[in-house]
Structures are given as structure tokens and as C-alpha cells.
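Visitor: Sequence and predicted structure, then a few things I'm wondering about:
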Amino acid sequence: MFRIAALVTAVVILAGASPSPAAAGDKTITVFAAASMKNALDEIDAAYTAKTGVKFSVSYAASSVLARQIEQGAPADIFVSADTDWMDYAIARKTINESTRVNLLGNSIVLIAPKDSKVDSVTIAEGFDLAKLAGDGRIATGDVKSVPVGKYAKAALEKLGAWQAAEPKFAMAESVRGALTLVARGEAVLGIVYATDAKVEPGVKIVGTFPADSHPAIIYPVAATTTAKGESSDYLAFLRSTAAKTILEKYGFKFLISPTT
């Protein structure tokens, strides 16, 4: 009898210790997103958490780094790339659920300088001399071989005839936010970043905007990974919503699709 009573007591204790329905329902979505998305996506995620209770684990880095991490098996539910090349790379390696892909956002690239720089307004057009403008200083951008902002920057400078002379002056950063920091700290006299990054950094100012036709269109695709949790589909739907559009446009992104309600 004692053994039976003890067993019943143990079962009751274990039942009382089991998670409540609310705790059992706690969910987390893991997002791998381009570094330039940080401020806007943090606000979007906070709004989504307030609405649904779903929490987020977010890694921000260059799209190239994130795509390779996903390829190597890093656990991620959502991938937001700053260019189509790295999303295509991930799709080719079967790590992305291609049917969920949406080319969601657009952006532009700008020339920045430290806030107190004497450089003020630069006309960026064919033949402009970026090397001369930088003088003895460095020019920061993302690695032109892999980081999307660097690839866009190099393409624009090649088309405008400014790359060859300016190339030796470049300081290549591991992400667009790294390049932004170099300029904000005065470690680079100029930088090429997205307009959205310049908008959120008080230590820099925009001194020129690259013509849209000087580089490939800047497109941010978003998609679920092939290992994404089920709740990721609702989050992707939220990214396409009017609520998300309002936040993204506040930070300077261009919404490329018709928003859902």
C-alpha cells in the first residue's frame, strides 16, 4: 500500500511540475538576416512578439557569411539576404524552400563621410574622381568579393570609371555595418553603404547618392529554410504585411511587393 501511495504521490508531483499550456506553447523563430536589416527588423520582430508571443533569435552578418553558415548546417528558420546572388546560392544548395521566396525590399547606395567632414555635397556621375576626393584617407565598404554592398559599390565605380584609381584606398569590411563604423569613428574618410544604414548612424552624413543605373538593382529576398519550423510561415506573411511595410519604409527601405493586410 505504501508503495502504491508513494507512486500516486510521485505522479501527482510530476503532473504539477509539467509545463503549463502557455509555457509549452513558447516558440522561437531563428532569423539569419543581412546586417543592414538590423534596426528595422528588430522593430518588426518586437511588434510580432507583442502580437503573437513568438520570440526571436536573430543573427546579423553579411549575407555571404549567413548563406554559408546555413549551408554548413547552422539552425535557421528564415534567411534575409541583401542581394539575390546569395539567396540563389542557398537555393542551389537546397537549404532554402524556394516556394517561400519573396523579393521583398529595395535599397540604394550612398557615399558617406564622418559628420564633421569638410566634404559636403558630391555629384556622383561618370568620371567623378573618388580617389582624389579621399586624398590620403581610406574609403570603407563591404568586401567587394563577397559582401553585397561591396559588390554593388564596385559595380557602380567600374561603370562610372572611378574604380581603378580608388581601389588601393579601399578598406574592406566584413559587413556593411563594419564599413559604417569605420566612417563614424573617423578611421575612413569616406564610405559606401546603403542609404538605410546612413540613416541610422548619427556619426556620418550622406554626401552623395549613386545613380540607380550605375549598379545592379539592390534587392533583398526573404525565404524560409528547408528546416524551418511551422510557425515561420506566419512570420513570413507578417513581413509582407502593411504593418511591416510601414516600419521598413520608415527606415528607408523600398517595399517591392503589394502588401497584404
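Guide: Arrived safely, thanks for sending. Numbering: from 1, shown residues only.
Visitor: Only C-alpha atoms from now on, for both contacts and neighbour counts.
Guide: OK.
Visitor: Can you verify my assumption that residue 219 contacts residue 109?
Guide: No. Using CA atoms under 8 Å, residue 219 is not in contact with residue 109, being 11.8 Å away.
Visitor: Break down the stretch 51-200 of the chain into its helices, ranges please.
Guide: 63-71, 84-92, 130-134, 148-160, 163-166, 176-184, 195-200 (DSSP state H, counting those that start in this stretch).
Visitor: Ok, which of these comes nearest residue 43?
Guide: Nearest to residue 43 among these is helix 195-200; the distance by CA to CA comes to 13.1 Å.
Visitor: in the closest one, what counts as buried?
Guide: 195, 196, 197, 198 (16 or more other CA atoms under 10 Å).
Visitor: Who are the packing partners of the host helix or strand of residue 224?
Guide: Using DSSP states H and E, residue 224 sits within strand 219-224. In terms of contacts (3 or more CA pairs under 8 Å, 6 or more residues apart in numbering; DSSP states H and E), strand 219-224 is packed against strand 78-80, helix 84-92, strand 102-106, helix 232-239.
Visitor: coming back round to it: same drill for residue 219 and residue 109, tell me which one is more crowded.
Guide: residue 109 (24 against 20; other CA atoms under 10 Å).
Visitor: Give me the nearest residue to that one, chain neighbours excluded.
Guide: In this structure, residue 109 finds its nearest non-sequential neighbour in residue 194, 4.3 Å apart by CA to CA, 6 or more residues apart in numbering.
Visitor: what's the answer for residue 76, then?
Guide: residue 30 (5.0 Å).
Visitor: Pipe the helices and strands packed on strand 219-224 into CSV and attach distance to residue 12 per row.
Guide: Formatted as CSV, these follow (distance: least, CA to CA, whole Å):
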stretch, distance to residue 12
strand 78-80, 40
helix 84-92, 49
strand 102-106, 50
helix 232-239, 36
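Visitor: Quick check: which of the ones you listed is buried the most?
Guide: Ranked by mean neighbour count, these are led by strand 78-80 with a mean of 27 (mean count of other CA atoms under 10 Å).
Visitor: Show me the contact partners of that strand.
Guide: Outside strand 78-80, the residues within contact range by CA atoms under 8 Å, 6 or more residues apart in numbering are 29-34, 63, 66-67, 220-225, 228, 232.
Visitor: One more to weigh against that first structure:
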Amino acid sequence: MIRALTLALTLFASPALASEITVFAAASTGPALRQVAEAWEEETGNAATIAPAGSSVLARQIAQGAPADVFVSANVDWMDWLEERRLIVPGSRRVLMQNCLVLIAHGPAEIAPVSLTADYDVARHLAEGDRLAMALVDAVPAGIYGKQALTSLGQWEALASRVAQADNVRAALALVALGEAPVGIVYATDAAAEPRVHVLGTFPDSSHDPILYPGAVTAEAAAPAAAEDFLDYLSSDAGHAILESHGFGVPE
């Protein structure tokens, strides 16, 4: 009896097992969310695996049953798409961060950033055979925003046939960083993280939809409580400080 009681007390006193979550994250958020995950793990004892890719790819994978606990999208449309299919937990969705869209070029900056208006001809940077690097313009948020911006400035029709479309924004960034494309359209945070490119200019906010990153717990999350806690940490002062250090804007 005493031995059984001792065992029961030992089990009762044991610390709760740590939770492990998988975060499907828009490609542009990968480095920032990895740093957030490290801080969250140190504070909570839980563990988070960050799996970055294009938002469209990740949303479809979740719809097909991929084991994600949290989804962070680079636009509201793909989160809406999952919500319409009841694949995120009601009430868990919130805007986590925001971004800007920039035109980048390979190599070091030679002049100060210019104002990207309808009068600025993006095609001036493309010699014969050159391509403008963008994420997939009909599926990936960065590509969708880029197409919106060029359309708003009256330049999409002239550039459409000269676009090199990449699977995600980080792949588009790599094309310019490696010199395979002279210019590209990416997020400001991507440009800031890559020393082999420089910003030619920032597209006006009015030229495209607001670049907002919603996050939510998935309906099939294996560790929903830990997933919610991770989103809470992202929304905390500590989480905001990390996001801002990577160049993201955060909600008021």
C-alpha cells in the first residue's frame, strides 16, 4: 500500500510533458518565426517546428490533412479559404504582422531608392532576354500583390510576358540575389535579409491590398492549447519585438 501510494505521489508530482507543434508559415516569415520559436521554447519548455513555404501551397496541404497546428499566411485570402472549409479553430484567427512591397535589384545600391509611380518605367531595368522575378502571380500572396501594384501603375500589360515566376517569394529573392534576374518584386523584409540585393523603391500602399499576415490554430491541431499559446506569444510585446527586428510591422 505504501509503495503504491509513493508511486502515485511521484506520478502526481511529475511535470507535464512538453508539447510539440508544427507551424506552417508563409515563406517570408521563416527566419523571424524561427527566432520567435526559440524564445517561446525557452520560456515554455514546448517545441515548435517552423515549416515555411508559399501560403497557397501550405493552405492546400492543410486541406489535404497535413499535420499542422498553426497556419500563418501572407494574405487574408488563403486564411479565408481555410476558414470557409472549417479548417481553422473559430476565434483563434488574428492579424500578426504586416509588410511592404519593394522592387529590388542585384548587387549593391548605386543610387538612393526612387519613388515608384506610374511614371517610373520598371522595364528600364530589363535588357533583351531579362526577366522580372516574382512569386506566382495568381497564387502566392507576394506575386498577387506585385501584379496588383504593376496593374495599378499601368505597367502589368507591358511586363507580363517578361516575368519569371517562382514558387514563393524567397525563391524570387534568390533569383535576384544570384544574378539570374536583374530585378524582382519581394517584401521589404526579404530585401533587408539579403545583402546581395538592394531596394530600388517601395510600391505605394495604395497600389495593392494591405499586406497582412493572419495566423490561426488549425482545426486538426494535435496540440491546440500550445498552438494558441504560440500565437499569444507572437502577439505579445516579446513577440512583437522580434518581428520588428526583422522589419515587420505589428498591429497596434
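Guide: Noted; the coordinates are in hand. Here the structure is a predicted model, which is why all the values come from computation and not from measurement.
Visitor: TM-score of the superposition?
Guide: After superposition, the two chains reach a TM-score of 0.90 (TM-score structural alignment, normalised by the length of the second structure), with 241 aligned residues with a CA RMSD of 2.1 Å.
Visitor: Which one of the helices and strands packed on strand 219-224 of the first structure lies nearest to residue 154 of the first structure?
Guide: helix 84-92 (15.3 Å).
Visitor: Relative to the second structure, which residues correspond to the closest one?
Guide: Under TM-score structural alignment, helix 84-92 of the first structure corresponds to residues 76-84 of the second structure.
Visitor: Could you do stretch 176-186 of the first structure as well?
Guide: The aligned range for stretch 176-186 of the first structure is 169-179, by TM-score structural alignment.
Visitor: who touches the matching stretch?
Guide: 27-28, 54, 104-107, 133-135, 140, 142-143, 165-166, 181-187, 190-191, 194, 196-197.
Visitor: quick one: what's aligned to residue 142 of the second structure in the first structure?
Guide: So, by TM-score structural alignment, residue 142 of the second structure is matched to residue 149.
Visitor: The residue nearest the centre of the first structure and residue 14 of the first structure, how far apart?
Guide: The first structure has residue 34 as the residue nearest its centroid, 2.2 Å off, counting by CA atoms, centre = their mean. In this structure, residue 34 of the first structure and residue 14 of the first structure are 44 Å apart, going by CA to CA, to the nearest Å.
Visitor: which residues sit in contact with the spatially closest residue to residue 191 of the first structure that is not a sequence neighbour?
Guide: Leaving aside its chain neighbours, residue 191 of the first structure sits nearest to residue 140 (4.4 Å; criterion: CA to CA, 6+ apart). Residues in contact with residue 140 of the first structure (CA under 8 Å, 6+ apart) are 170, 171, 172, 173, 179, 180, 182, 183, 188, 190, 191, 192.
Visitor: can those residues go into JSON lines with extra columns for neighbour count and distance to residue 43 of the first structure?
Guide: Formatted as JSON lines, the contacts of residue 140 of the first structure follow (neighbours: other CA atoms under 10 Å; distance: CA to CA, whole Å):
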{"residue": "170", "neighbour count": "21", "distance to residue 43 of the first structure": "32"}
{"residue": "171", "neighbour count": "19", "distance to residue 43 of the first structure": "31"}
{"residue": "172", "neighbour count": "19", "distance to residue 43 of the first structure": "29"}
{"residue": "173", "neighbour count": "20", "distance to residue 43 of the first structure": "25"}
{"residue": "179", "neighbour count": "27", "distance to residue 43 of the first structure": "23"}
{"residue": "180", "neighbour count": "28", "distance to residue 43 of the first structure": "20"}
{"residue": "182", "neighbour count": "21", "distance to residue 43 of the first structure": "25"}
{"residue": "183", "neighbour count": "26", "distance to residue 43 of the first structure": "25"}
{"residue": "188", "neighbour count": "24", "distance to residue 43 of the first structure": "29"}
{"residue": "190", "neighbour count": "32", "distance to residue 43 of the first structure": "29"}
{"residue": "191", "neighbour count": "31", "distance to residue 43 of the first structure": "26"}
{"residue": "192", "neighbour count": "28", "distance to residue 43 of the first structure": "25"}
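Visitor: Among these, which one lies nearest to residue 98 of the first structure?
Guide: Comparing these against residue 98 of the first structure with CA to CA places residue 173 closest, at 29.8 Å.
Visitor: got a list of what the closest one touches?
Guide: Here residue 173 of the first structure is in contact with 140, 141, 142, 143, 179 (criterion: CA under 8 Å, 6+ apart).
Visitor: And it, how far from residue 204 of the first structure?
Guide: As judged by CA to CA, residue 173 of the first structure and residue 204 of the first structure stand 17 Å apart.
Visitor: Likewise for residue 229 of the first structure?
Guide: 39 Å.
Visitor: Who has more neighbours out of those two?
Guide: Taking neighbours as other CA under 10 Å, residue 229 of the first structure and residue 204 compare with residue 204 leading, 24 against 16.
Visitor: who's in contact with the more buried one?
Guide: Counting by CA under 8 Å, 6+ apart, residue 204 of the first structure has contacts 112, 113, 114, 115, 180, 183, 184, 198.
Visitor: now residue 115 of the second structure
Guide: Contacts of residue 115 of the second structure (CA under 8 Å, 6+ apart): 201, 202, 203.
Visitor: Under a three-state scheme, what state does the first one occupy?
Guide: When you say that, I think you mean residue 201 of the second structure. strand (DSSP: H, G, I helix; E, B strand; the rest coil).
Visitor: how about it, what's its partner in the first structure?
Guide: Counting by TM-score structural alignment, residue 201 of the second structure lines up with residue 208 in the first structure.
Visitor: Could you measure from that match over to residue 166 of the first structure?
Guide: Distance from residue 208 of the first structure to residue 166 of the first structure, counting by CA to CA: 16 Å.
Visitor: just residue 96 of the first structure next, same as before
Guide: Counting by CA to CA, the separation of residue 96 of the first structure from residue 166 of the first structure is 37 Å.
Visitor: same check, this time on residue 38 of the first structure
Guide: 29 Å.
Visitor: do the same with residue 150 of the first structure
Guide: Separation of residue 150 of the first structure from residue 166 of the first structure (CA to CA) stands at 13 Å.
Visitor: Look at those two and report which has more neighbours.
Guide: residue 150 (25 against 19).
Visitor: what's near enough to touch the more buried one?
Guide: 141, 142, 143, 144, 172, 176, 192.
Visitor: what's the offset of the match of stretch 176-186 of the first structure from the middle of its chain?
Guide: Stretch 169-179 of the second structure sits 16 Å away from the centroid of its parent chain (CA atoms, centre = their mean, to the nearest Å).
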